[in-house]
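**Q** When you get a sec, could you give me coordinates for this:
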Amino acid sequence: MARAVVVGVDSSTQSCKVELRASEDGELLGFGSAPHPHTVPPISEQDPAAWWEALVIALGHARRAAGDVDIVSIGIAGQCHGFVPLDAAGRVIRPAKLWNDTTAAPELAALVAEVGAAEFARSIGSVPTAAFTIAKIAWLRAHEPSSFARLRTVLLPHDYLAYRLTGRFATDRSDASGTGYFDPAENVYRIEHLQRIDPEVDWAPMLPEVLGPEGIAGTVLPEVAAELGIRAGARVSAGAGDQHASALGLGIRDGDLVCSFGTSGVVVTTTPAPLADESGIVSGTANLTGGFLPLVCTLNGAKVTDAFARILGVDHAELSRLALAAGASGPVLAAYLDGERTPNRPGAAGLLADITTEVTREEIARAAVEGVVFGLRVGVEGIDRLGIDTGGDVFAIGGGARSAATTQVLADALNREVRLVDAAEPVARGAAVQAAAVQHGATVGELGEAWRPPQLRAIEPRGAGFTAERYARYREAAAVTALDA
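**A** Prediction:
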């Protein structure tokens, strides 16, 4: 007899990853992945059809690995902020602009100047950056008016995949809270912000329904089920933004910190109360359990260490070894290689400061790792300034967290123990938790706690003063990059 399974999907910038987990206890039964088209900011676009093709391939791999299974529900987590424009027939008008596309920076700056940072923070919990969907909608109107005239539906990446599965337009409050026109405290769209782009457009019918934590986007259409090789009628849960699903997959509790080292660098915690940061450092997004997920995202995550491994002509293991062998001296890196989102400097470039004729490969490697980690320490300090509890456990996740240097420097920078857990794909895991909650009629929070992954090991800091002087110098170097504006 086929075993009942739930599907967790992570549709990220780089790839689609799929986990099949046993519906009753979360046991991992199958995994599959498929790449997405490569992008290079400042222009970062993908054809949404490529996301669907990758999902079909990745699900096929996972099903073959799992054997005889019956898919009963599907949860989809996707890269946040991306703008998928559809016409009246539900067709994609143009390639989707992704979160790390910074070409809408001028349009976003004009919107913030008109609305005001304080009003944005009050009304949506965040001060939007060029990453946010609202900026990309404004860009479309300014640069492609004929495409804008055809616009009838605005979706996010995870919404689009759910639409392909179910034929229904729906989203969830976690992903909606990164658009720039949704208030997660009141759970309502702020149409007035879209009206700043074009007051003549009837915006409300263009926006998908925002579902709650245990919401159901729909069921898999018969023709789609046939394409995927699964039964029709499987439920599709509300879905999520990727970092929000990751927090659920890790089972984090109020006060815990998650530092994610992927394409971007992200630090999040979870809290029951809404927040508003007028400085724009912390986004007041919603989590998947009905509360809030203070979030700081940098554009420059593991791709920084990718770049320096290439420059030094080493693999990642050797880059890590070099970084850990460095002493306390040497250059520091303001790692804004492709512009930056936090702080909001879309036109910035990286700055390697304090190079001398005595510089070593070890010191360059360490600077690269620190450049990523210190960017997240700035984010932690931003969350702390809002009075939000961050005194719980610290978790490191993402591909970059496989580097011993990254996790050690993180422990040093925060002067706190850093934990690694047995969750290779926390985003897909969180999406599967949500799908299982829908199937069992449980709350997402209860199931997230029950499926909390076990800890692998912890990394201890090497002393409070190990990075203090270097971090102070990093802040000075990072401040210089403000001159790019």
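**Q** drop to CA atoms for contacts and neighbour counts, all remaining ones
**A** Will do.
**Q** Longest helix in this structure, please.
**A** helix 361-385 (DSSP state H).
**Q** One more, so I can put them side by side:
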Amino acid sequence: MYLGIDLGTSSVKLVLTDNDGLVLGVVSRNYSVNYVCQTSEQNPLDWFEGFNDCIKELSRTNDLKKVRALSFSGQMHGLVLVDKNGDIIRPAILWNDNRSVKENHYLNEVITKEKLIEYTENISFPGFTASKLLWVKNNEPDNFKKIYKVLLPKDYLAYKITGVYATDTTDASGTLYYDVKNKQWSKKMLDILGIKEEILPKVYEPETVIGYPLDDKYLSKNTKVSIGGADNAIGAVGTNTVLEDEVNLSLGTSGVVLSVSNNLPKDKVPGIHRFTHVGGRYYQMGVVLSATASLKWFQETILEDNYKKMDLIIDGPKNNIIFHPYLMGERGTINDVDAKGLFYGFDLSTKRDDLTKAVIEGISFSIKDCLLAMKLDKVKRFRIIGGGTKSESWIRLLATILNAPIETIKLNEGGAFGAAIVAMIADGKYKNYEDTSNLVTTDKIYYPIIEDVKYYIDKYNEYKLLYHKIK
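**A** Model (predicted):
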């Protein structure tokens, strides 16, 4: 058996498979996020508690001593600081935390974006780990002095399970102190941040076995533990998006466009991330910070019972309302931490259904923003994962806006199933990621509504123009 662990923003999910990749069980546990103003934090111990609860539940119906290997998929960019005893120094600062605006400005404008791209292939964002680390250095000097190791979220969970400090190439890429081109910590960036390499974990490929479980109550002490990788990279493994020119879309808390390449792309678009992928490849990634997060906000604040009929609303009458989903600022093509969400074009005739449809369209337009910036407008077909795929009408609308077919997969467990695949490779069942294509099968294909394509091209252009008018 193999075990995949996905450490998400709102929950931890475990997928257990048999030796042939057939899913035997899926369990998850939710935990809270502490949102205050522009800050977003979690207690890392909640992740470990959630993992233990999931393991206990799986063990009721499965002999987990037979698990040959396990691996991880994890939310990116989070700052986890531990002292010399391995204890948490302060709550983890998450990927969607925007407190480090000053530090972000310093990195982009004083160090300069050009130098950052030279050192790391990327520019700074408040969500990246480097600016968070600078924020702690500038605002919590006592905590900064206590640092023994700087970890990423899934790496902390791996440490709690194995006692080993480690990270991987895909997750390290999102720190802004990792040299993506040369696949090593950037000495230039470490000097800028004022830290020594010794406080960083060793970097491995995702399938590398780093250790074995310390606790053998449920798992065997012979179970191989591989370090795994960043949620978007491992989610792409879960959809078999591992070869050049393959593109994966994700409709989760954030929206993600991920495109695989054998080499680092020549075009360096400042708002588009350039990270290492599995199998020695690379990927470009465009991010919409508030994808289903925008929908959740709208559901809880305005929508009430209308959420259940969302598909009917999406398929309903068109309207002129435009929504910008910039509820947490935005990365992507606008790269504006101060960007705000808005509704534009409503009047006394506007109904809740109209606003609902505008939210869905706005999120979809932002995904198109990323695709155009990444020059992916000629892609013939996309694969998609994430909570947003529960709405068939949304996928069909997105296919129309992108003017390309979109595939869903039969097992929509994304990062957790991708992590199970990584575990199989770590165990030697498969030699490489290309060989795992038989584990992923297409469920449905959604095609553009041809008669609506022109309408949404025009509305997208209005959406783009509006941001520049009000900025």
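**Q** about what we covered before: quick check: the helix or strand just after the longest helix of structure 1 compared with structure 2, mean distance?
**A** The C-terminal neighbour of helix 361-385 of structure 1 among helices and strands, as given by DSSP states H and E, is strand 394-397. Once fitted to structure 2, strand 394-397 of structure 1 is off its aligned match by 1.4 Å on average (mean C-alpha distance after the TM-score superposition for structure 1).
**Q** which bit of structure 2 covers strand 394-397 of structure 1?
**A** Alignment note (TM-score structural alignment): strand 394-397 of structure 1 is matched to residues 382-385 of structure 2.
**Q** now do stretch 44-61 of structure 1
**A** So stretch 44-61 of structure 1 sits over residues 40-57 in structure 2, by TM-score structural alignment.
**Q** can you check stretch 78-95 of structure 1 too?
**A** Using TM-score structural alignment, stretch 78-95 of structure 1 corresponds to residues 74-91 of structure 2.
**Q** Give me the residues contacting that stretch.
**A** Outside stretch 74-91 of structure 2, the residues that touch it by C-alpha atoms under 8 Å, 6 or more residues apart in numbering are 6-9, 41-44, 92-95, 127-129, 132-133, 143, 146-154, 156, 171, 174-175, 229-231, 415.
**Q** Off-centre distance for the match of strand 394-397 of structure 1?
**A** Relative to its parent chain, stretch 382-385 of structure 2 has a centroid offset of 14 Å by C-alpha atoms, centre = their mean, to the nearest Å.
**Q** Pull the contacting residues for the closest residue to residue 478 of structure 1 other than its chain neighbours.
**A** Excluding the flanking residues, the one nearest residue 478 of structure 1 by C-alpha to C-alpha, 6 or more residues apart in numbering is residue 334, at 5.0 Å. Residues in contact with residue 334 of structure 1 (C-alpha under 8 Å, 6+ apart) are 350-352, 371, 474, 477-478, 481.
**Q** Which pair of those spans the longest distance?
**A** The span of those, defined through C-alpha to C-alpha, is set by 371 and 481 at 13.3 Å.
**Q** which of the two has more neighbours?
**A** The residue with more neighbours, out of residue 371 of structure 1 and residue 481, is residue 371; 26 against 19, by other C-alpha atoms under 10 Å.
**Q** Neighbours of the closest residue to residue 86 of structure 1 other than its chain neighbours, how many?
**A** Leaving aside its sequence neighbours, residue 86 of structure 1 sits nearest to residue 92 (C-alpha to C-alpha, 6+ apart; 4.5 Å). Around residue 92 of structure 1 there are 20 other residues, counting by other C-alpha under 10 Å.
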